Each structure stands twice: as structure tokens, then as C-alpha cells.
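# 3D model of this:
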Amino acid sequence: MWNLSAPWWEFVLRGLIVYAALLFLMRVSGKRQIGQLSPLDLVLLLIISNAVQNAMNGGDNSVTAGLILAATLFGADVLVGYGTWRSHRLETLVEGRPEILIHQGEIFRDVMRRERITPRELQKALRRNGCERVADVHFAILETDGTVSVIQKEKSEEGQAKPTIDPMWQDPARPDADMSL
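Purely as a prediction, here's the structure:
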């Protein structure tokens, strides 16, 4: 129950290798896969967890091996989180960059194709954000967590759509300057 079949450092090394490999595979699979967990994705996640279990524990089912692996995985997650907080370069490497899907009502189909987002999924994201038409969108951005943020155009007095500028992105030296992108 408590006896290890291999040295403790081997479990740490196995856990770190599997953690890094899965992090890489999740990153390569795209933002959509991370942000929108479908039933197929859930099944895949469960199968992957079972598939990598033996790679981490090497057939050792002792409590000690399990605790070492759990501590290793939590520790790796904390270190990666701290590293991405400290380094913008590492954050971009691990989490990716937001992608613009729509700008001024124009859909960027090449980005949608690269991120494997269907037109129906984009429409659903727009409806979820209270937007009925693509023409009403100033920006639609696929965030690094897989969600879609939508910034709508606001209506002017003449009924024309004009972009909404968040004061956070406004340059204090130039109140008329749009610093959004």
C-alpha cells in the first residue's frame, strides 16, 4: 500500500513528462477545444486520463505513488501559472493569443477555418452576446480560453452603427484616440 516500486524521483519525472505532453497537445488542438467541451470532448478527456495513467505511475498503484504524482501535477500547474503570470512570452506560448473573428462586420473566414469554428458556432456565440447580426459587430474575438467576446457597434442619433470604445482602452492624453487594437 505504501511501498514504491521505483524511486520517488521517477514518479515526479513521469508526471512532469505527461503534464508537458498533455499541455502541448491541448495547445495544438486549438482554443475551441478548450473553451467548448462537447460530449465527444468529455469522452476524449476521460479516455486520455485512463491512457496516461500507466505512463505516470508505471504500474505502481500504491498510495505513496499516487500522492507523489498528485503533488507533482499540482506543483507543475502552480509553476506554469506563476511563469505565465511573470512572462508574457511564456503566457503566449502556453495559452496562445486572442484571434479576431469579426472586425467591423467582416468575418475572417481564414481564422475561423484555422481555429475550426463553424458559422453556426459563431452565430451561437453572437446570440449569446446579444447580437443578432454580424453587421452590428465591431469586434468578435476568440479568447485564449476558447470563449468569444463580442463588442457591438452602438447606434448614433442618425441610426448609424458606430463602434463602442471602452474607456479602459482610451488614451488619457488623447480622449478621441481608440487604443483597442
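# contacts, neighbours, all on C-alpha from now
Will do.
# show me the contacts for the nearest residue to Arg133 once chain neighbours are set aside.
Distance criterion Cα to Cα, 6 or more residues apart in numbering; nearest residue to Arg133, sequence neighbours excluded, is Leu126 at 7.9 Å. Applying Cα atoms under 8 Å, 6 or more residues apart in numbering to Leu126 gives the contacts 132-134, 150.
# of these, closest to Ile102?
Val134 (7.9 Å; Cα to Cα).
# To check against the first, give me the structure of this:
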Amino acid sequence: MNPYLDIIIRSTAVYLFMVIALRVFGKKELSQLNTADVILILLISNSVQNAMVGSNTTLWGGLAAATVLFIINFILKKVLFKYKKLNDFMFQKPQILIHNGNLDFNILSELSITSDELKEAMREHGVEHFSDVKLAMLEVDGNISIISGEKNLRQTHYKRKRAHKNLNRIN
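Okay, the predicted model is just below:
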């Protein structure tokens, strides 16, 4: 087999695996990387390098693998734009956390968002009480968007921190 065709097939397989793995394990958690996340990314990249290029450690082999990754990423974005059902599967929808001061406890529990985390997002944007929030949403990129109930509605964003094992319960 042609060594560059081998790199193309291997790189494609690794790319598709990583896209599926991020979908399964939740890319929302990657919106704000902590030390453990950075280490995980570095270890994953190191572990899949040989799977992509095999024994070919030449400059051309590395460039071929990188080119394939860029091309696949470009094609995937075009396909996701064209096919809504596939896009909906790959990317989660924004979730409403608070609407007109009413918390959606089911969604908060499902997303493992603690009351402390939600209160921190509100304080970050000068909102003191849940009743002052017209709309709070967890965006697809992991941000919590808050629109206050003030007359001069302003939208602000809070970068969600990674959830911890010992979660506080929503009050």
C-alpha cells in the first residue's frame, strides 16, 4: 500500500474517532480547560500520533497527516451545515436554565450545574437574585448566558467551569 494513502486512512480514522469521543464525553466540559484537561489533550495527541503516521516519521508524513486533518475538518463542517439532522446529533442545543426567574431543576440536574456555579455566573454579571434573571442559558460552547430582567436588558457570558465529582445540590 502507498505509505501516503496509509497515512490518509489512519488520520481519517483517528479524526472520526476523536469527533465521536468528544460528542460522547461532552465537549461542553472543554469550554474552559483546567490542568487535567490540558494534560489529557497532550496525552491523547501523543497516543494517536503513531496511529496516524505509523512508522513514517518523515516531515512529509507529518505534513500529509496534518493536511488530511484540515481537509476532513473542512469537509465535516460543510456536511454538518448541509445536513441538519447530523448537525443536531453532533452539536447539542442551548439549554434554558432560568426563565423569568424560574429555575429548571431537571435541566440543571441533568447538566450537573450546581447552585453555586449558577450564582457565581449571576454575580459575575451583577445579578443578585434568581428572580432578577429574565433568561439564563447554557450555550453549546459551555458558556452561561444571562439576560437580566432590567429594562436595559444586557446580555453577558460566563465561562462554565468543569463540574467536580462532589456536586452541590441545586437549592
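# Just give me the closest of the contacts of Leu126 of structure 1 to Asp41 of structure 1.
For these, the nearest to Asp41 of structure 1 is Val150 (24.8 Å; Cα to Cα).
# Contacts for stretch 71-79 of structure 2 next, please.
12, 15.
# Ok, stretch 46-61 of structure 2 next?
3-4, 6-8, 10-11, 14, 62, 65.
# try 7 Å
In this structure, residues lying in contact with stretch 46-61 of structure 2 by Cα atoms under 7 Å, 6 or more residues apart in numbering are 7, 10-11, 14, 62, 65.
# if we can go back for a sec, what residue of structure 2 matches up with the residue nearest to Arg133 of structure 1?
Applying TM-score structural alignment, one finds that Leu126 of structure 1 aligns to Met122 in structure 2.
# In PyMOL, how would I select the buried members of the contacts of Leu126 of structure 1?
A single PyMOL command selects the buried members of the contacts of Leu126 of structure 1 (16 or more other Cα atoms under 10 Å):
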select buried, resi 134+150
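# Any chance of the contacts of Leu126 of structure 1 in JSON lines with distance to Thr118 of structure 1 and secondary structure as columns?
Formatted as JSON lines, these follow (distance: Cα to Cα, whole Å; DSSP: H, G, I helix; E, B strand; the rest coil):
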{"residue": "Glu132", "distance to Thr118 of structure 1": "17", "secondary structure": "coil"}
{"residue": "Arg133", "distance to Thr118 of structure 1": "16", "secondary structure": "coil"}
{"residue": "Val134", "distance to Thr118 of structure 1": "14", "secondary structure": "helix"}
{"residue": "Val150", "distance to Thr118 of structure 1": "16", "secondary structure": "strand"}
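# Could you dump the contacts of Leu126 of structure 1 into TSV with distance to Gly96 of structure 1 added?
What follows is the contacts of Leu126 of structure 1, written out as TSV (distance: Cα to Cα, whole Å):
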residue	distance to Gly96 of structure 1
Glu132	29
Arg133	28
Val134	25
Val150	19
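# And the most centrally placed residue in structure 2, how far from Leu33 of structure 2?
Nearest residue to the geometric centre of structure 2 (Cα atoms, centre = their mean): Lys27, 2.8 Å. Here Lys27 of structure 2 is placed at a distance of 11 Å from Leu33 of structure 2 (Cα to Cα, to the nearest Å).
# ditto for Lys134 of structure 2
Distance of Lys134 of structure 2 to Leu33 of structure 2, given as Cα to Cα: 29 Å.
# Same check on Thr57 of structure 2?
Distance from Thr57 of structure 2 to Leu33 of structure 2, by Cα to Cα: 30 Å.
# can you check Ala66 of structure 2 too?
Using Cα to Cα, Ala66 of structure 2 is found at 23 Å from Leu33 of structure 2.
# Ok, Val48 of structure 2 next?
Counting by Cα to Cα, the gap from Val48 of structure 2 to Leu33 of structure 2 is 20 Å.
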